[in-house]
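Undergrad: below is the structure, and that's it, no one-letter string:
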């Protein structure tokens, strides 16, 4: 009996242990995995409303993200306005303030505070001097905190030569620039450290980072710096000795998949972050931001997922689509009123029937706006007939010049008299005085267009 009782207790204990493990597993915090939540926003509308197919939605794990076009169009966002830590992406604002206030040949000096700041370093030594251009490369390529401190103190002294706190002057300039750009961000240092004595009320958001980066990418000097693959810095030591520093590029996707630059960031609180610029033939230039990624590989994988998602949805949309042909054999766009007659219209076609417009297929349906000229007199094939405007999401994506596709002579005197009699009859009987214009061309859904890039 005792043996059976002990066996039963053992089986019960084993069962309870398994149950406890199962409960622990189900209550553990979920590991960050790629996801497609309905709170994601595409072209200004949440997926809870859009309900795009899974294949048309970015599958990323970043806690915060955004994709912005060079013109400011926001294509995708995830919790993009939440203020969080951005770590070394802070250095983009450091570069902005430096470039706004000093020429590239300005001498930057590394003081004790800069040389001993710690963490990510460009291996600068106390007393080193270099040009601002070299210091910015040391700031951006290996994400040198030492370079950030040196730039802040040296350029701060230029911004306000009378101040005995050039470092504070530079930080104030960073925050003033953020306000000028309409950002809600706050900066408390030039490098982004948020631990080991650097804790503070520093914060930014994915949208703010995109705003900051799109602004600085208008600066040709910064574009050259962030896209450069030259990782050797030339500095002069305190004793006058010149030396070379070989720096490790933190942007692991630079020069691939259309990436033309970017800035990494990462701390225990910020997790892994990246802002990147991409340029491809079809789709132009965009900026992507991912914040709060679980690892270095994840931030670059998420970045490429967002870039590819955008470019994969760029389509060459035909300016004219029609199931009918005009008198000249071209696609019939419209029939325009010939005001000299009561019953005649003129076939209208596109001057360039092969015209296309690159559009983002998820930005909504394309609408047509027809603006025909008043036609009268002797009409010749090729005469200006007006325009057809294509509009998507409130933006004009193409303007098509229209031309007459046929000749039509004006009425001779006898015909003119007959036309007037006809008009009188139409007036009495309540009929139109002339044939009405009509739009024949159609606007297919962008998602139905083949040849997505």
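TA: Ah, there it is. A quick note: this is a predicted structure, and the numbers were derived from the prediction, not measured.
Undergrad: okay, CA-based contacts and neighbour counts for the rest of this
TA: OK.
Undergrad: what sits up against the strand or helix carrying residue 152?
TA: For residue 152, the host element (DSSP states H and E) is helix 145-159. Outside of helix 145-159, the residues within contact range by CA atoms under 8 Å, 6 or more residues apart in numbering are 91, 94, 98, 101-102, 107-111, 113-124, 132, 135-136, 138-139, 163, 165-171, 190-191.
Undergrad: got another one to weigh against that:
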């Protein structure tokens, strides 16, 4: 009897242990999926839609150091697109730019006083080697002075909806510029931005000017090869192919380091049909010390999380119709209504293995649909009448970078065919028919 009691006690104990393991395992597995990023702030987004996959202190204003140069790049590429400058535009080195270019404590290529340099070579020095004096040279070329260029930076930031403050074109701490900082800022001023806004700047830079990646992805290049000023430029993004932290798919974008900002990196990589953009600010190693290695180690964690845990999947096919919005009225058309549906499939970056449950909402285009919910004839085939926005019920997304990105992620709803305007005869018959319908309805109500 004693043995039986002992066996029963052991069996109960084992059962309790198994139950405890079964209950705890899913929680532990879930906790392991989300990375622990050792940085003051971090964010990971879908580079195609701006959907946020991870964030930490994403709205905290912090130093950005040379990640600033993404805005300098944006304004340069915009100026080239608008033909205000060209890649062959020549810049003559000013006294201030010359002095800054000789500071070996900065990231620089040496520039000769009074020498002419083409914008393309200055841009490559900035994008690959984070050359500070070259960045100021570009600012002077576009705006006449760095002071004026900083005004453009802050104007563009407002236009893009960024939460930030720019005080110079390089990201250097003003106090390190030995009095050579822009005069519309103070000696202790710093460039500041949130991780969310840094990611959005990177997102817009890649979206609006994808050619930036052709230069940002160059691991090594010589500045002014074959001249006395030749210098080897190794990209500070050590996650590029062939460099020490090489990461599959990495092709940009911008590092940044100062005593104030710490070690920062806005990175982007593409694998298959998925592009990710990550930002780490003031990255630290496990001991709490900032380092070059730390920013790439923490970036790898973020990107691994994105590529390993998420995949782009087709959620709904094209020609999807939302219940209650299968057709839309056409005022004064040959047909009284027209079929509507989505004009393309809906894809989303979702966690692998999770059920895909979405709710959809229809937003009509009020510029085309009147207050009675009707289109006015004539109507073109494929005419956009509104948008379907999909909301995940299972992935608990963190949302998008902004309402603008969320709207862009929605799918246009279009007309299935053209509807011509009805002629006066058809409209007259239709009016008579409507009159009799009204009379019959009234008579019917009497009985």
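TA: In hand now; what should we look at? Remember, it's a predicted structure, so these values are computed and weren't measured experimentally.
Undergrad: hmm, back to that, for the helix holding residue 152 of the first structure, the distance to its chain's centre please.
TA: How far helix 145-159 of the first structure lies from its chain's middle: 30 Å, per CA atoms, centre = their mean, to the nearest Å.
Undergrad: are any of the contacts of helix 145-159 of the first structure buried, and which?
TA: 91, 94, 98, 102, 107-111, 114-117, 120-124, 132, 135-136, 138-139, 166-171, 190-191 (16 or more other CA atoms under 10 Å).
Undergrad: just the strands in the stretch 201-350 of the second structure please.
TA: 220-223, 231-234, 250-258, 262-271, 274-283, 310-316, 327-331, 337-342, 346-351 (DSSP state E, counting those that start in this stretch).
Undergrad: and for residue 137 of the first structure, the neighbour number?
TA: 24 (other CA atoms under 10 Å).
Undergrad: residue 354 of the second structure in helix, strand or coil?
TA: coil (DSSP: H, G, I helix; E, B strand; the rest coil).
Undergrad: which one in the first structure is aligned with residue 97 of the second structure?
TA: Residue correspondence to the first structure (TM-score structural alignment): residue 97 of the second structure is matched to residue 114.
Undergrad: remind me which helix or strand its match belongs to.
TA: helix 112-115.
Undergrad: superposed on the second structure, what's the mean shift for that helix?
TA: Once fitted to the second structure, helix 112-115 of the first structure is off its aligned match by 1.6 Å on average (mean CA distance after the TM-score superposition for the first structure).
Undergrad: where do the strands sit along the stretch 1-150 of the second structure?
TA: Under DSSP E, counting those that start in this stretch, the stretch 1-150 of the second structure gives strands at 39-46, 52-56, 62-63, 90-92, 116-118.
Undergrad: list the helices and strands the first one packs on?
TA: When contacts are defined as 3 or more CA pairs under 8 Å, 6 or more residues apart in numbering; DSSP states H and E, strand 39-46 of the second structure sits against strand 52-56, helix 195-208, strand 274-283, helix 292-309.
Undergrad: for that strand, grab the matching residue range in the first structure.
TA: Under TM-score structural alignment, the match for strand 39-46 of the second structure is residues 62-69.
Undergrad: list the contacts of that stretch.
TA: 34, 74-80, 82, 205-207, 210, 285-294, 299, 302, 306-307.
Undergrad: minimum distance to residue 209 of the second structure: which of the strands of the stretch 201-350 of the second structure has it?
TA: strand 250-258 (12.5 Å; CA to CA).
Undergrad: just list what the closest one packs against, helices and strands only.
TA: By 3+ CA pairs under 8 Å, 6+ apart, strand 250-258 of the second structure packs against helix 212-216, strand 262-271.
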